[in-house]
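In: Below are the sequence and a predicted model; questions follow.
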Amino acid sequence: MRTVSKRLALVLAFAASMAGAIANGWAADGPPAKELFGGVKLPTRAEPSSYGFYSKGCLAGAVAIPTDGPTWQAMRLSRNRRWGHPQMISLLERLSQDAAKYDGWPGLLLGDISQPRGGPMLTGHASHQIGLDADIWLTPMPSRTLSAAERENISATSMLDTKKFLTINEKAWTPGQARVIMRAASYPQVERIFVNPAIKKKLCDTWQGDRTNLGKVRPYYGHDYHFHVRIKCPADAVGCKDQADIPPGDGCDKSLAWWFTDEPWAKPKKDPNAKPAPKPKPMQLADLPKACSVVLKSPAADSEWAATYSPNGAAPVSALASPPQPAAAGSAIAAQMPDVPPADVPVPLPRPTGN
């Protein structure tokens, strides 16, 4: 009896330890969250809502920006990252229109926004998870429509001098890049804009316009060929977590000067006697807000709905898109291209016009 009781106690102790491990997301680890969200092709049919933080969350009710607009073209179509919260998509379309009208910018080349249901991405980003981040190339849009192949292969232009550390390439940088960045910063819903430290310094040294919003432009690693726009959580997004407020001032101070020292770029010193650090565990679904499990498992919206949906029966997200076209085999937008995106990449129909 004592042996049986001892064995039972061991079994119960093991079960308790496993239950604790599962509760902490250890033994229950399945595929990484990036594989789950990266494999979804279409959004949920739901009211738009962002859950969690920019680098730890998901998105319901996403809409995709059309592949082409009057003043923008989407790049890297095969990634299927043209989806976002309707407020993000609306802002991008407005920025493209305003920059063309007021700043002489020929149009935006749009990089990654978010996946159909947000969440971690297989490659490239820690953020962009809740549909409120977008990358905009610093390369001006050409006057012609790019083919799908060009959108996959053309490289964005870096604004940095390759021979001088953190120095702007004066042949690539123009006042136009400064104007479109500051135009984006001027919108109240924009929370931050990330640029390379050299770009921030260039703006600090040369921007002659209103400097009220210059503090929103934040220096960060990379971001030399695009700028990253982040908007605030929508007012009705209860589960969305805003970032901390930016410090007061224009950011042209010691915090910027720090980026031009050795400290940000120095490799961490290794202790030869230290044990190898364990490999970081990929983010799991259990690590995300609970709502993300529901978002991931919800039925998919059809591509027509995703392109035309407007919350609460209000006017469509876009007032710039062409009138709706009948849903025929394939996409009218894709058919206009010399070659089309891969067949498994959804190309939403144009949204109807509205005010």
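Out: Good, I have the coordinates.

In: Could you use CA atoms for every contact and neighbour count after this?
Out: Noted.

In: Spit out the contact partners of the residue nearest the centre of the chain.
Out: The residue lying closest to the centre of the chain (CA atoms, centre = their mean) is His128, at 3.0 Å. The contact partners of His128, by CA atoms under 8 Å, 6 or more residues apart in numbering, come to 54-55, 112-114, 118-120, 134.

In: gap between it and Ala74?
Out: Separation of His128 from Ala74 (CA to CA, to the nearest Å) stands at 16 Å.

In: can you check Val217 too?
Out: Taken as CA to CA, the span from Val217 to Ala74 is 23 Å.

In: Who has more neighbours out of these two?
Out: Ranked by neighbour count (other CA atoms under 10 Å), Val217 and Ala74 place Val217 first, with 29 against 22.

In: Apart from its chain neighbours, what residue comes closest to the more buried one?
Out: Closest residue to Val217 apart from its sequence neighbours, by CA to CA, 6 or more residues apart in numbering: Ile193 at 4.7 Å.

In: What's the end-to-end length of stretch 52-69?
Out: 30 Å.

In: can you give me the helices for the stretch 201-350 of the chain?
Out: Remark: helices assigned in the stretch 201-350 of the chain by DSSP state H, counting those that start in this stretch are 254-257, 291-297, 303-308, 332-335.

In: check contacts around Gly131.
Out: Contacts of Gly131 by CA under 8 Å, 6+ apart are 50, 58-59, 62, 83-85, 88, 113-115, 118.

In: hmm, which two among those residues are most spread apart?
Out: Cys58 and Met88 (14.3 Å; CA to CA).

In: Compare the two (neighbour count), which wins?
Out: Applying other CA under 10 Å to Cys58 and Met88 shows that Cys58 carries more neighbours, namely 31 against 27.

In: what sits against that one?
Out: Cys58 neighbours (CA under 8 Å, 6+ apart): 50-52, 117-119, 129-131, 288, 292, 295.

In: Below is an additional structure, to be compared with the one above:
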Amino acid sequence: MLRMAAILILALGAPAAAEPLARELFGAMAKPSAQAPEAIGTYARGCAAGLEELPESGPTWQAMRLSRNRNWGHPEMIRFLKDLSLTARQLGWAGLYVGDIAQPRGGPMTGGHASHQIGLDADIWMLPPSRVNLSRAEREKISSISVRTEDQTSINGNWTRSHHALLKAAASDPRVDRIFVAAAVKVEMCRTAKRADKAWLQKIRPLYGHNTHFHVRLKCPQGSPSCQTQKPTVAQLSNGGDGCDETLQWWVTDYLEELRNPPKRKKPDGPPPKSAKTYVMSDLPRQCAAVLSSR
């Protein structure tokens, strides 16, 4: 009923103020659209057609927090996760614990993420699985581990060589655009990577809030002409280098100091900018209406 009401509103050309929030509409969809797979729009402003479900459990992976119904991704992402889980097994882990990918039809989420909207983002837990036969109930209760200290300045004892090897393998995959990690992880990887083999490090990007998981973002796949890969590219961000430069140093000095002692900021004039929490359908690519209305 909620979906049909949204379609009627759009069809009648109701003003934007009367539209329901896009996150409520996409969050209500339990199944993917019956369309060819396609990532539409940007990672933080879009939707996705024909997504594929990552099976709840596999020989080398488990999807976590199943109650969220966010184990859906573009087929390219599902293939990538299965491939990386095999690498994890080779490194001594039982496989991977996979967190949020996307909702069945992508789009803004009901909570927790600004991105993860087009089926090309996935969160992978830093907790090395010892087994991949957790029950549904266990997957709701178990938590990942943090790999950095509380003051965010360095890694802690949970970080291992296998974490480094797994992230290197992921970053070396040509399908990957970038990987978000805690700043302390980037610092440690820059410190310990072999000098002659560091080009892949440009894809490892420090970002607040990624101490218990790493966030993999794929490039736009073939067959998705409306998909927009993030700009600037990681290579442009680091001038083709490894990203182990003054930009990273800023993260572990000025940025962390700003977190500890936030500066007083003047309240901006006018209405706040639109975000995943406030988007309505008219804020998203026009193809998203068809994605939402598809059976």
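Out: Right, received. Where do you want to start? Since we're looking at a predicted model, the values are computed, not measured.

In: Quick TM-score on the pair, please.
Out: The pair, once superposed, lands on a TM-score of 0.87 when counted by TM-score structural alignment, normalised by the length of structure 2; 271 aligned residues with a CA RMSD of 1.9 Å.

In: before we move on, the earlier item: let me have the contacts of His128 of structure 1 in CSV, adding neighbour count and distance to Ile199 of structure 1 as columns.
Out: Compiled in CSV, those are given as follows (neighbours: other CA atoms under 10 Å; distance: CA to CA, whole Å):
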residue, neighbour count, distance to Ile199 of structure 1
Tyr54, 27, 23
Ser55, 16, 24
Asp112, 24, 20
Ile113, 31, 21
Ser114, 32, 24
Gly118, 35, 29
Gly119, 33, 29
Pro120, 32, 28
Ala134, 27, 18
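
In: quick revisit: please convert the buried members of the contacts of Cys58 of structure 1 into PyMOL selection syntax.
Out: PyMOL command restricting these to the buried ones, with burial defined by 16 or more other CA atoms under 10 Å:
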select buried, resi 50+51+52+117+118+119+129+130+131+288+292+295
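
In: so of the contacts of Cys58 of structure 1, which ones are in helices?
Out: Counted as lying in helices by DSSP state H, out of these, are 292, 295.

In: which two from the contacts of Cys58 of structure 1 end up farthest apart in space?
Out: Among those, Gly131 and Leu288 lie farthest apart (CA to CA), at 14.9 Å.

In: which residue lines up with Thr206 of structure 1 in structure 2?
Out: Aligned counterpart of Thr206 of structure 1 in structure 2: Thr192 (TM-score structural alignment).

In: quick one, what contacts its match?
Out: Going by CA under 8 Å, 6+ apart, the list of residues near Thr192 of structure 2 is empty.

In: where does it sit relative to Lys168 of structure 2, distance-wise?
Out: From Thr192 of structure 2 over to Lys168 of structure 2 the distance is 12 Å, taken as CA to CA.

In: Equivalent analysis for Ser67 of structure 2, please.
Out: In terms of CA to CA, Ser67 of structure 2 sits 31 Å off from Lys168 of structure 2.

In: Just give the closest residue to the aligned partner of Gly95 of structure 2 in structure 1, not the sequence neighbours.
Out: Under the alignment defined by TM-score structural alignment, Gly95 of structure 2 corresponds to Gly107 in structure 1. Spatial nearest neighbour of Gly107 of structure 1, excluding adjacent residues (CA to CA, 6+ apart): Thr71 at 4.4 Å.

In: which ones are touching the equivalent of that neighbour over in structure 2?
Out: Thr71 of structure 1 maps onto Thr60 in structure 2, with residues paired by TM-score structural alignment. Applying CA under 8 Å, 6+ apart to Thr60 of structure 2 gives the contacts 82, 85-86, 89, 94-96, 132.

In: mind listing which of these are in helices?
Out: Per DSSP H, the contacts of Thr60 of structure 2 map to helices at 82, 85-86, 89.

In: need the residues you listed in TSV with neighbour count and distance to Ser143 of structure 2, can you?
Out: Below are these laid out as TSV (neighbours: other CA under 10 Å; distance: CA to CA, whole Å):
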residue	neighbour count	distance to Ser143 of structure 2
Lys82	18	21
Ser85	24	19
Leu86	17	22
Arg89	18	20
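
In: Check these and tell me the two furthest apart.
Out: So, those by CA to CA: farthest apart are Lys82 and Arg89, at 10.8 Å.

In: Tell me where the stretch 201-350 of structure 1 has strands.
Out: Under the criterion DSSP state E, counting those that start in this stretch, strands of the stretch 201-350 of structure 1 are mapped to 217-219, 226-231.

In: Please work out how many residues are found near the match of Gly95 of structure 2.
Out: 24.

In: That one touches Lys101, doesn't it?
Out: No: contact criterion CA atoms under 8 Å: Gly107 of structure 1 and Lys101 do not qualify, at 9.9 Å.
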